[in-house]
Structure formats: structure tokens, C-alpha cells
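J.: generate coordinates for the sequence data below:
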Amino acid sequence: MHSEEESTFPTTFVDVGGYHLAAFCSGSGSPTVVLDAGMGDTSEVWYQVQENISQFSRVCSYDRAGIGQSESGPLPRNSQTIVNELHTLLKQAGLPSPYVLVGHSFGGFNARLYASQYPDEVLGIVLIDSAHPDFDLVGQLPPEEPGENQGLHEIRAVLKQETQETKNPEGIDPVASAMQVRSIPSLGTIPLVVVTHTSETWIEMLMNGFPGFPRELAAKLDHAWQEGQQCLLSLSSQSTQMVAQHSGHYIHHDEPELVVQAIRNVIAMAQVDQDTIYG
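T.: The predicted structure follows:
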């Protein structure tokens, strides 16, 4: 997608336990902003966001094991595996905390788990249309039937891959990952910004991407997703929501400037918090 631009970010290959992950860092200063993509996505999806963040802070994207320029890691994989790898990567690469963790979709699982296990390292979190472990989108669909609408069939296959099965490009076990994240009831006072798509835009994109998919089912899926977004706000006593007016699920692609603003906002929230504590 952005292969030519991606090469403008220096590449570092980091040993995280006998295999190497590719990290792409740019900019300078503190905090270090860490970008974690959705399932099956490489660091390339962050290009526009990273280019902007590097103007005011240190920022790093990376390819998880088995995709992009990174080597494969041991299977099975889940969010805990990924958090272990990311923690090692950041230390081995000499990338200092505090971190602002930015997670899209499945990447939101990893950000939450990392923050719960290393709270002293995390300045704030930005969740971009993040998945929620308690919302079963496949369960929102009617029972599978032979000869069902092609759009419905394709949506079902995508959702199953991301929430029920391990047959995804990274070999991730989404069920185990959801259980790990579900065990975290709260992130305390860590500043949190939840960035969410607008319903109508997402519904239109879903119907265009999967022709024939019924609008009423698209609306039902979106309603469940929006409920999950509201629940994410309860993870921290310092949380706020930003709504992307012109985006589908890939807000960092459709409205990168909004994601950059969310990152600025969470840094500002953390600074206010520190000023309050230390006077």
C-alpha cells in the first residue's frame, strides 16, 4: 500500500527470542508512540499517521511475527504472546518509556493487555475502532444456511476468522486473546481516548464491500459494535470518545488527522494528570 513511503522510515530488526521483528521508528522526543495494527495488517497501514506524529514525538510501528518483514514466531499465538514480544522489542531496541499505545481493532486487545501488565510504562492509550472481547458479532447473524446471500456468506467468514478460528494470516487464537483481555476489568486512571467510526458511513462501506448484505443486518452489527465502544470508555476513569465522521473501520486511513489529534489529546490528558499530582 505504502511500500515506497514505508522505506523512508529506518528499519530495525530486533531479536525477541530467536526470531526477529521489524520495527520502523521516526521522530524524536518523549513519549514514544507505539502503533499496533489490526489482525493481518502490517506497519504500512500507519504511514500517514506516523509521518504526522514524527513531527512532534518519537513514533514506532512494527510488523508482528509472521507478517510484513518480520520472521515467524512460535505457534499458537495470542495477545499475551504479542505483548511479550512487544515488551522485548521496545527494550532491545532501546526505546524508552513512557509509551502511548495506539491499537486498531485487534491491536486494541494488545494495547489493553500491555497497559495492564506494565502500567508504569504507559502514559496513555488510544483505541481506534477497537474490538471488544464480550461482543460476539457472529452471533448477531442468522444461522448459516446453504445457498445464503453471498454478501452474508463472506461477512460470516471474515468475522469467524477474526473472532472464532485460528485460520488467519498470523496464526492468532482470537478466543484465547479475548479471554486474556476479558480478565482486565479496569486500567485505573491511565488516560484513554476511544476513536469510533460513524454508523452510517460504516454501514454504507460494509454494504459496498459485500454486495447484497442486508442493510438491517449491517445496522444490527453496527449497533453491537457501538455498544462495545461505549463499554471501552469504562476501562479508565480518565476516558473520552472521538467519533470519526467520514470513516469506516480504518479510521487511520480515512481520517489520519483525527487519529493524530487523538494521540495529542491523550498526551495532553496525561500532562494535566501529572500537573495535578505534582502540583
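
J.: from here on, contacts and neighbour counts on C-alpha atoms
T.: OK.

J.: which parts of the stretch 1-150 of the chain are strands?
T.: Taking DSSP state E, counting those that start in this stretch, the strands of the stretch 1-150 of the chain run over residues 11-15, 20-26, 32-36, 58-62, 99-104, 122-128.

J.: can you say which of those is nearest to residue 232?
T.: With CA to CA, the closest approach to residue 232 among those belongs to strand 122-128: 8.7 Å.

J.: just want the angle from that closest one to strand 99-104.
T.: Between strand 122-128 and strand 99-104, the angle comes out at 10 degrees (axes from the mean of the first three to the mean of the last three CA atoms, to 10 degrees).

J.: picking up where we left off before, would you turn the strands of the stretch 1-150 of the chain into JSON lines with mean neighbour count and distance to residue 215?
T.: As requested, these are exported to JSON lines (neighbours: other CA atoms under 10 Å; distance: least, CA to CA, whole Å):
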{"stretch": "strand 11-15", "mean neighbour count": "17", "distance to residue 215": "43"}
{"stretch": "strand 20-26", "mean neighbour count": "22", "distance to residue 215": "40"}
{"stretch": "strand 32-36", "mean neighbour count": "26", "distance to residue 215": "31"}
{"stretch": "strand 58-62", "mean neighbour count": "24", "distance to residue 215": "35"}
{"stretch": "strand 99-104", "mean neighbour count": "26", "distance to residue 215": "25"}
{"stretch": "strand 122-128", "mean neighbour count": "28", "distance to residue 215": "24"}
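
J.: let's compare: structure for the following, please.
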Amino acid sequence: MFKIFAFIILLFVVILLAVYINHRIRLDKEQELLVPLGEMISVDGNNMSVYKEGSGDKTLVFLSGGGTCSPILDFKSLYSLLSDEYQIVVVEKFGYGYSDVVDRDRDIDSILDDTRKSLEMAGIKGPYVLCPHSMSGLEALYWANKYPDEVTAIIGLDMAVPQYYENMKINIPLMKVASFVANIGSHKINTRYFGK
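T.: The predicted structure follows:
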């Protein structure tokens, strides 16, 4: 019985290793296709992607929620309809879209500071109309309270508010498993790998 169990574990590890190696090879091949859509702004020595489009007297700043892979593309169907009348800006926070992944604390103060610095470095002056999606609603509300002269309005896109998070139970172990799955590439497994 022990030999069967050990064999199954070994087989599982070999499969995970093969998936991981395949994932890394594909990521290397895809790297040359990844051309930033926005301007890469240096914020504290790291690159942050800021996309600008359109013109107008008001500047709409789109802020993405958690888990948005590419905010520039995610919001495109909306902001492309508005860019004739407004200046559109999409800020890709660190770890999102084309922005660098950074290994440092990501509390609301540091996230807001990075966003404000990226806008300043890109030459985008306020005041802004903030368009936060999901958990970026917290950042937008905090921004409006801390720097009221910089924010003229907030247009929430399925925006979260602080009361939502008060009773929310975040499953940290599940989040770590999801992160592991994404990092090894097993989320990309589908029938094309098996010749179907």
C-alpha cells in the first residue's frame, strides 16, 4: 500500500514539474509579444504603467480591482466610448498589467502614494474624476478624504465600500493555493495540451 501511495505522490510531483516547465517556456516565448500599451513611469525605481487616451477638460482616472490582469484592456470597452469628451487615464498598479511586481508592503497609503506619483510623473494634472472598480473603491474614498482638492467626483464601477470588508472573511489558505496554481501555470491546462 505504501508503494502505491509513494508512486501516486511521485507521479503528481512529476506532473506538476512538467506543467511548471511548460509554463515557464511559454512565458519566455510570450515575453516578446508583451509590448506595454501605456507609458512606463518610474515610481521609486520600479516601472508603473499609465495609459492615456482622449482629450477634454475633465480627467477620468480608472483604478482596477483585485485580480484584474490587464486594467488597460479590461476597461477599454468603456473608456473608448468616453475618450471623445474626456481625457482617460488608466493606472496599472504594481503587480497589474504591464507594471512591475514589487516585493514590499501594499497598504492603502503606499498604493495611493504610488498612484499619485505615477500621475504626477506622467504629467497628468488633477483634479480627477476617479472611476474605481471593486476594491479600488476603498482607495478612491480614501483619496477623496485625504486629498479633497484632487478629486471632483467618484464614479464607482461595482465599487466596494468599507462596510463590505468589515465582516468579510478572507480565506488566506485558499488565496495561497490560488497563487501557487497561477505561479506554476496549472491554470492554463486545457484540452489543447492533450491533443483534443
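
J.: in TSV: the strands of the stretch 1-150 of the first structure, plus distance to residue 206 of the first structure.
T.: Formatted as TSV, these follow (distance: least, CA to CA, whole Å):
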stretch	distance to residue 206 of the first structure
strand 11-15	35
strand 20-26	31
strand 32-36	23
strand 58-62	27
strand 99-104	18
strand 122-128	18
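
J.: so which residue is dead centre in the second structure?
T.: With distances taken as CA atoms, centre = their mean, the residue of the second structure nearest its centroid is residue 96 (2.9 Å).

J.: which one in the second structure is aligned with residue 90 of the first structure?
T.: Matched to the second structure by TM-score structural alignment, residue 90 of the first structure sits across from residue 119.

J.: mind listing what that match touches?
T.: Contact analysis of residue 119 of the second structure by CA atoms under 8 Å, 6 or more residues apart in numbering lists 50, 125.

J.: quick one, helices of the stretch 101-250 of the first structure?
T.: Along the stretch 101-250 of the first structure, the stretches classed as helices by DSSP state H, counting those that start in this stretch are 106-117, 150-163, 174-182, 199-209, 215-232.

J.: where does the third one end up in the second structure?
T.: The alignment of helix 174-182 of the first structure onto the second structure (TM-score structural alignment) finds no residues at all.

J.: give me the angle between that helix and helix 106-117.
T.: Helix 174-182 of the first structure and helix 106-117 are oriented at 40 degrees to each other (the same axes, to 10 degrees).

J.: do the second one as well
T.: Compare the direction of helix 150-163 of the first structure with that of helix 106-117 by the same axes, to 10 degrees and you get 20 degrees.

J.: helices or strands up against helix 150-163 of the first structure?
T.: Packing partners of helix 150-163 of the first structure (3 or more CA pairs under 8 Å, 6 or more residues apart in numbering; DSSP states H and E): helix 174-182.

J.: so how far is the helix it packs on from its chain's centroid?
T.: 14 Å (CA atoms, centre = their mean, to the nearest Å).

J.: any idea how far residue 162 of the first structure is from residue 68 of the first structure?
T.: 19 Å (CA to CA, to the nearest Å).

J.: surely residue 91 of the second structure meets residue 63?
T.: Yes - counting by CA atoms under 8 Å, residue 91 of the second structure touches residue 63, with 6.0 Å between them.

J.: tell me how many other residues crowd the aligned partner of residue 150 of the second structure in the first structure.
T.: Counting by TM-score structural alignment, residue 150 of the second structure lines up with residue 121 in the first structure. Residues near residue 121 of the first structure, counting by other CA atoms under 10 Å, number 14.

J.: kindly report the same for residue 135 of the first structure.
T.: For residue 135 of the first structure, using other CA under 10 Å, the count is 16.

J.: residues of the lengthiest helix in the second structure that come out buried?
T.: The residue-count maximum for a helix in the second structure (DSSP state H) belongs to helix 2-31. Neighbour-count burial for helix 2-31 of the second structure flags 16, 19, 20, 23 (criterion: 16 or more other CA atoms under 10 Å).

J.: aligned to the residue nearest to the centre of the second structure, what sits in the first structure?
T.: Using TM-score structural alignment, residue 96 of the second structure pairs with residue 67 in the first structure.

J.: my read: its match touches residue 39, true?
T.: No - taking contacts as CA under 8 Å, residue 67 of the first structure lies outside contact range of residue 39: 10.1 Å.

J.: tell me the contacts of residue 160 of the second structure?
T.: Per CA under 8 Å, 6+ apart, neighbours of residue 160 of the second structure: 133, 134, 135, 136, 137, 138.

J.: which residues does the counterpart of residue 134 of the second structure in the first structure contact?
T.: By TM-score structural alignment, residue 134 of the second structure lines up with residue 105 in the first structure. Contacts for residue 105 of the first structure were tallied using CA under 8 Å, 6+ apart; they are 37, 38, 39, 127, 128, 129, 130, 131.

J.: how about a cut-off of 10 Å?
T.: Neighbouring residues of residue 105 of the first structure by CA atoms under 10 Å, 6 or more residues apart in numbering: 36-39, 127-132, 162, 249-250.

J.: higher neighbour count, residue 68 and residue 162 of the first structure?
T.: Ranked by neighbour count (other CA under 10 Å), residue 68 of the first structure and residue 162 place residue 162 first, with 22 against 17.
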